[in-house]
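Chemist: let me see the structure of the following:
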Amino acid sequence: MDIKPSAVTDPQGQQQPALKRFPTLDNRELVKTSFWISQIFMILATVAGVYLAAQEGLSQAITFDSLTNQQNNYYLRHALYDEVADNVDEIDNYVAVIVTKAAHERKNFRPIMATFVWDNMRYSPHTLETPSSILSQTRRFYMKSADIVDKVERGFYGAAYGGKLLSALTEQMRQTTLPMLKQSYTELKQTLRENDIEVE
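Modeler: As a prediction, the model looks like this:
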């Protein structure tokens, strides 16, 4: 059943359809100062909340990235320490052997130097985060020890003299480089532990 709007009569006596009346809006709140102040504070609170949330998220991301890098550096330095310590022992064993062997036999006792970690560090993005003094001393150890061993085998150095040079080299590594390297990865381990990250 359709409901038609009631008709109204105009001054000439003719009936005209009634106009629909729309509800009127109460705009009194819009002119009040308190309304606008509350809206401004809401906008400011929203902007501040978004800003603080973004800052906290960025801070957490930076902290996570830093701890991940430190963890990777810990494993890299620890592995390098183990490898260099083994190589120092290998050189010392070589020195003890060559003084008892004839010149033509010394090539048979060439020290087997492990360089897996050292060789692969060139591909690691964390290598240059290792203190430069440690990297320089390790590089010199590998370079000088290889040179001395080669000269001993060729007879350019005698076994006693070559052994003396190698012993001085390994002593320097034991007294300086290895302790520095151990302290370096130990400090990283402590920092990670303080952030509830256990490494071994």
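
Chemist: CA atoms for contacts and neighbours, from now on please.
Modeler: Noted.

Chemist: C-terminal to the longest helix along the chain, what's the next element?
Modeler: In the chain, taking DSSP state H as the definition, the longest helix is helix 33-98. Next helix or strand after helix 33-98 toward the C-terminus (DSSP states H and E): helix 116-120.

Chemist: which strands or helices does the longest helix of the chain pack on?
Modeler: In this structure, helix 33-98 packs against helix 116-120, helix 159-172, helix 178-194, with contacts taken as 3 or more C-alpha pairs under 8 Å, 6 or more residues apart in numbering; DSSP states H and E.

Chemist: among the ones you listed, which is the most enclosed?
Modeler: helix 159-172 (a mean of 18; mean count of other C-alpha atoms under 10 Å).

Chemist: what are the contacting residues of that one?
Modeler: Outside helix 159-172, the residues within contact range by C-alpha atoms under 8 Å, 6 or more residues apart in numbering are 88, 91-92, 95-96, 98-99, 103, 141, 145, 148-149, 151-152.

Chemist: Proceed likewise with the subsequent sequence, for comparison:
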Amino acid sequence: MSDNNFTHPKMDVERVNEIKKASFWVSQLFILVATVLGVYLAASQGYKQAVQFENMTSYKENYYLQKSLQYELQDNISLLKDLMTRLQDPNNYGARSESLNFYSLVWENMKFSKTTLGTPPEFLRIAQQFYRNIATTQQKIAKGDISTAYGIKQFQEQIDIVEQQLIPALEKSTDQIKKELDGSDVIL
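Modeler: Okay, here's the model as predicted:
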């Protein structure tokens, strides 16, 4: 037998070691890629869930804010209609100078709510004009700058704007928000 048929044992060990080194680095590379990919996918999914949660929370807060504004406006319109009735009564002389104490909890607190800016601006504009125009008209009636009949006509115009434009728009908006939340786990 010749020595050529047999390989040198030291060379076999070196080849095996080289193969082990290469397979070690390849497996480490796969582990690294899998780890990076797993972290990326987990972070991406976590971010999506956080954004979705924030959106749903914002929708819910906006729903309650708009509904509360709607109810407050409806209550204030009732107060205004009561005042209009008293102003038309010829025996009620003090009605001209009566102060109209509107409910303003929601309207005043909207100044401090981050949700207010999620409310459509046209809603806020109409509500703001309503409160401002009613206060101005009431002051003019109390001072005698305008007649009671003209003041009542001004009041009715403001009521009509809110009842025919703002209240239906608020109802439509809150219905839309409610539909958006119906498919989620958020409970109104």
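
Chemist: what does the TM-score come to for these two?
Modeler: Put the two chains on top of each other and the TM-score (TM-score structural alignment, normalised by the length of structure 2) is 0.84; 175 aligned residues with a C-alpha RMSD of 2.1 Å.

Chemist: which one of the helices and strands packed on helix 33-98 of structure 1 lies nearest to Asn27 of structure 1?
Modeler: Nearest to Asn27 of structure 1 among the helices and strands packed on helix 33-98 of structure 1 is helix 178-194; the distance by C-alpha to C-alpha comes to 59.7 Å.

Chemist: residues in structure 2 aligned with that closest one?
Modeler: Mapped onto structure 2 using TM-score structural alignment, helix 178-194 of structure 1 spans residues 167-183.

Chemist: for the residue positioned nearest the centre of structure 1, what are its contacts?
Modeler: Nearest to the mean C-alpha position of structure 1, by C-alpha atoms, centre = their mean, lies Asn69 at 1.8 Å. With contacts defined as C-alpha under 8 Å, 6+ apart, Asn69 of structure 1 is in contact with His126.

Chemist: what lines up with it in structure 2?
Modeler: In structure 2, the residue matched to Asn69 of structure 1 (TM-score structural alignment) is Ser58.

Chemist: tell me how far its match lies from Val39 of structure 2.
Modeler: 28 Å (C-alpha to C-alpha, to the nearest Å).

Chemist: then Asn133 of structure 2?
Modeler: 58 Å.

Chemist: other residues contacting stretch 116-131 of structure 2?
Modeler: With contacts defined as C-alpha under 8 Å, 6+ apart, stretch 116-131 of structure 2 is touched by Asn62, Leu65, Gln66, Met110, Gln158, Ile159, Ile161, Val162, Leu166, Ala169, Leu170.

Chemist: matching residues in structure 1 for it?
Modeler: With TM-score structural alignment applied, stretch 116-131 of structure 2 matches the range 127-142 in structure 1.

Chemist: adding distance to Leu29 of structure 2, write the contacts of stretch 116-131 of structure 2 out as TSV.
Modeler: Below are the contacts of stretch 116-131 of structure 2 laid out as TSV (distance: C-alpha to C-alpha, whole Å):
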residue	distance to Leu29 of structure 2
Asn62	49
Leu65	54
Gln66	55
Met110	56
Gln158	72
Ile159	72
Ile161	69
Val162	67
Leu166	62
Ala169	59
Leu170	58
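
Chemist: looking at the residues you listed, which is nearest Glu14 of structure 2?
Modeler: Once C-alpha to C-alpha is applied, the member of the contacts of stretch 116-131 of structure 2 that ends up nearest Glu14 of structure 2 is Asn62, at 71.2 Å.

Chemist: what about stretch 133-142 of structure 2, distance to the chain center?
Modeler: 33 Å (C-alpha atoms, centre = their mean, to the nearest Å).

Chemist: buried sites along it?
Modeler: For stretch 133-142 of structure 2, a neighbour-count test (16 or more other C-alpha atoms under 10 Å) marks Ile134, Ala135, Thr137, Gln138, Gln139, Lys140, Ile141, Ala142 as buried.
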